[in-house]
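> After the sequence you'll find the predicted model.
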Amino acid sequence: MKRVFAKLLSGGALVLAPVLAQAAEVQVAVAANFTAPMQKIAAEFEKASGHRVLLSYGATGKFYAQIINGAPFEVFLAADDRTPARLESEGRIVPGSRFTYAIGKLVLWSAREGYVDPQGEILRRGGFRHVAIASPKTAPYGAAAIEALTRLGLLDAVQPKFVTGENISQTYQFIFTGNAELGFVALSQVMEEGRVTGGSAWLVPTDLYPEIRQDAVILSRGARNPVAVELVEFLKGEKARAIIRAYGYEF
């Protein structure tokens, strides 16, 4: 982005010269499941705008606690729609800024090829020691996994084998490192360019858990930061949406 300033030369001539405007920045809290796509979106936004995007990743519930306690975030991309709605009802966001940026999908995944069958029957067969799951208290994907197991009638059998991650990123690491043979993660964590990139997976049917609508908001702290508005508008654009779709999200 550029601005123009006037420079008076020694002969009295007035010359217009372009200079780069000072880059600004925006602080963004991002639900852990959206890490990979947001990294790409932020890079594209920085390239297009010249501004900096400072990203923090974590569990939606923990971000809520940090925000109400004064954390310096200006934009919040949650893993659900309830938390942004709560912030809105409490007067902690820019009015009218809340919108759904993605609809997430739950997947049962193992880092081992062929370990998880395409129908998820491994949950009934058993034979595994650990199932990784994100904390259902702070991570919407963890709550979705609990709901899916409940509807399948398998919660009582599987729950004693839970290894609980603080957020969905830690849950993925439990599975990736082999500390859990399998577990429930966001489809976006194991998909890129429209396909699962490694291991084996069962895409959990969407009728087994409530729709995971992921909402974004401009927080009150970002009300006076034009870069916050620019980033949110960029997130709604086709370039960002193409990235989001590539990771298995819907709208």
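Structure received.
> going forward, measure contacts between C-alpha atoms and count neighbours the same way
Noted.
> any idea which helix or strand comes after the longest helix seen in the chain?
Criterion DSSP state H: the longest helix present in the chain is helix 35-49. Using DSSP states H and E, the helix or strand that follows helix 35-49 in sequence is strand 52-58.
> got the contact list for that next one?
The contact list for strand 52-58 (C-alpha atoms under 8 Å, 6 or more residues apart in numbering) reads 23-32, 35, 42, 46, 167, 169.
> Show me how to select, in PyMOL, the buried members of those residues.
In PyMOL, this line selects whichever of those come out buried by 16 or more other C-alpha atoms under 10 Å:
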select buried, resi 26+27+28+29+30+31+32+35+42+46+167+169
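> Among the contacts of strand 52-58, which one lies nearest to Tyr247?
Thr35 (10.6 Å; C-alpha to C-alpha).
> another structure for you, compare them:
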Amino acid sequence: MRLISSLLRLSVPLAFWLGVWGGSAHAGVVQVAVAANFAAPFQKIAAGFEADTGHQAQAIIGSTGKFHTQIRAGAPFDVLLAADDETPRQLESEGLAVKGQRFTYAKGKLVLWSAQAGLVDPQGEVLHKGAFKRLALAHPKLAPYGAAAVQALQCLGVYERLSERLVMGDNIAQAWQFVSTGNAELGLLALSQVAVPDRPRTGSWWMVPARCYTPILQDAALLTRGEHHAPARALLNYLKGDKARAVIQSYGYDL
């Protein structure tokens, strides 16, 4: 009886260690193509994802348009976190993304920002007054935020007048760099680049009215390479959870 009792006491820690070893053995790596505007929040989400599941999410940051081209060429991505809803839809129609897995993980917002305090007024009139030399934005053919920026300028009636002052980056991160380094006084950027949690907001900024651009619905897609990759599906499920959603909202996105 003493021997049986001892074995029963040992079975609990043994089962525990078997579970730990088994979990580690099944941990994997997900290759994720992440739209540049979502780089900072995804870094936090990936850290939580690894802590909670043991899986690692390795991010490749870039523009949605370039990712589309790379995926068509066979780039080894498991998941795409796009800056629009059109690219994931097209990838589904092309047989490069798994149908029925696409969902909107965030709704983006456009902001006019300057690193200079006081340059951007509360109504965004600086765009009409023209007291600047350069306005940065992402390339509209590569980045959905760039397309939204062009729509906003057209909506405000200043696109033609300011067209020669536009400086375009390959993605929204490069556009932000132009402004943060002083190479452009103004930038039409993602709110998530300005509203960083636990960091004081610097410079001056104005929220572009939502009526001035098509809603920026950012969709996630399970690519065909990741269809049978359990960590890829786990990441998509994690993005729908409360922890990830809290991070997303903290960067100024709507859900």
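Sure thing, it's come through. Predicted model, so just to flag it, every value in this text is computed and none were measured.
> Between strand 52-58 and the longest helix of the first structure, find me the angle.
Calculated by axes from the mean of the first three to the mean of the last three C-alpha atoms, to 10 degrees, helix 35-49 of the first structure forms an angle of 170 degrees with strand 52-58.
> Could you tell me where helix 35-49 of the first structure falls in the second structure?
Mapped onto the second structure using TM-score structural alignment, helix 35-49 of the first structure covers residues 39-53.
> What lines up with Tyr209 of the first structure in the second structure?
That one, Tyr209 of the first structure, aligns with Tyr213 by TM-score structural alignment.
> correction: Leu155 of the first structure
Under the alignment by TM-score structural alignment, Leu155 of the first structure pairs with Tyr159 in the second structure.
> Its match contacts Ala149, doesn't it?
No. Assessed by C-alpha atoms under 8 Å, Tyr159 of the second structure is found out of contact with Ala149, at 9.7 Å.
> which one of these two has more residues nearby?
Comparing Tyr159 of the second structure with Ala149 by neighbour count (other C-alpha atoms under 10 Å), the higher total belongs to Ala149, at 29 against 18.
> how close does the more buried one get to Ala106 of the second structure?
As judged by C-alpha to C-alpha, to the nearest Å, Ala149 of the second structure and Ala106 of the second structure stand 18 Å apart.
> Neighbours of the nearest residue to Ala216 of the first structure once chain neighbours are set aside, how many?
Counting by C-alpha to C-alpha, 6 or more residues apart in numbering, Ala216 of the first structure lies nearest to Leu77, which is 4.3 Å off, once chain neighbours are set aside. For Leu77 of the first structure, the count of nearby residues is 28 (other C-alpha under 10 Å).
> Farthest pair within the contacts of strand 52-58 of the first structure?
Every pair of these checked by C-alpha to C-alpha; the farthest is Ala23 and Asn167, at 32.4 Å.
> if I line the two up, what does Glu227 of the second structure land on in the first structure?
Here Glu227 of the second structure is matched to Ala223 in the first structure, going by TM-score structural alignment.
> Find the centremost residue of the first structure, please.
Centroid check for the first structure by C-alpha atoms, centre = their mean gives Phe34 as the closest residue, at 2.4 Å.
> what's that residue in contact with, if anything?
Taking C-alpha under 8 Å, 6+ apart, one finds 188-189 in contact with Phe34 of the first structure.
> tell me the angle the lengthiest helix in the second structure makes with helix 39-53.
Identified as the longest helix of the second structure according to DSSP H is helix 2-25. For helix 2-25 of the second structure against helix 39-53, the angle by the same axes, to 10 degrees is 160 degrees.
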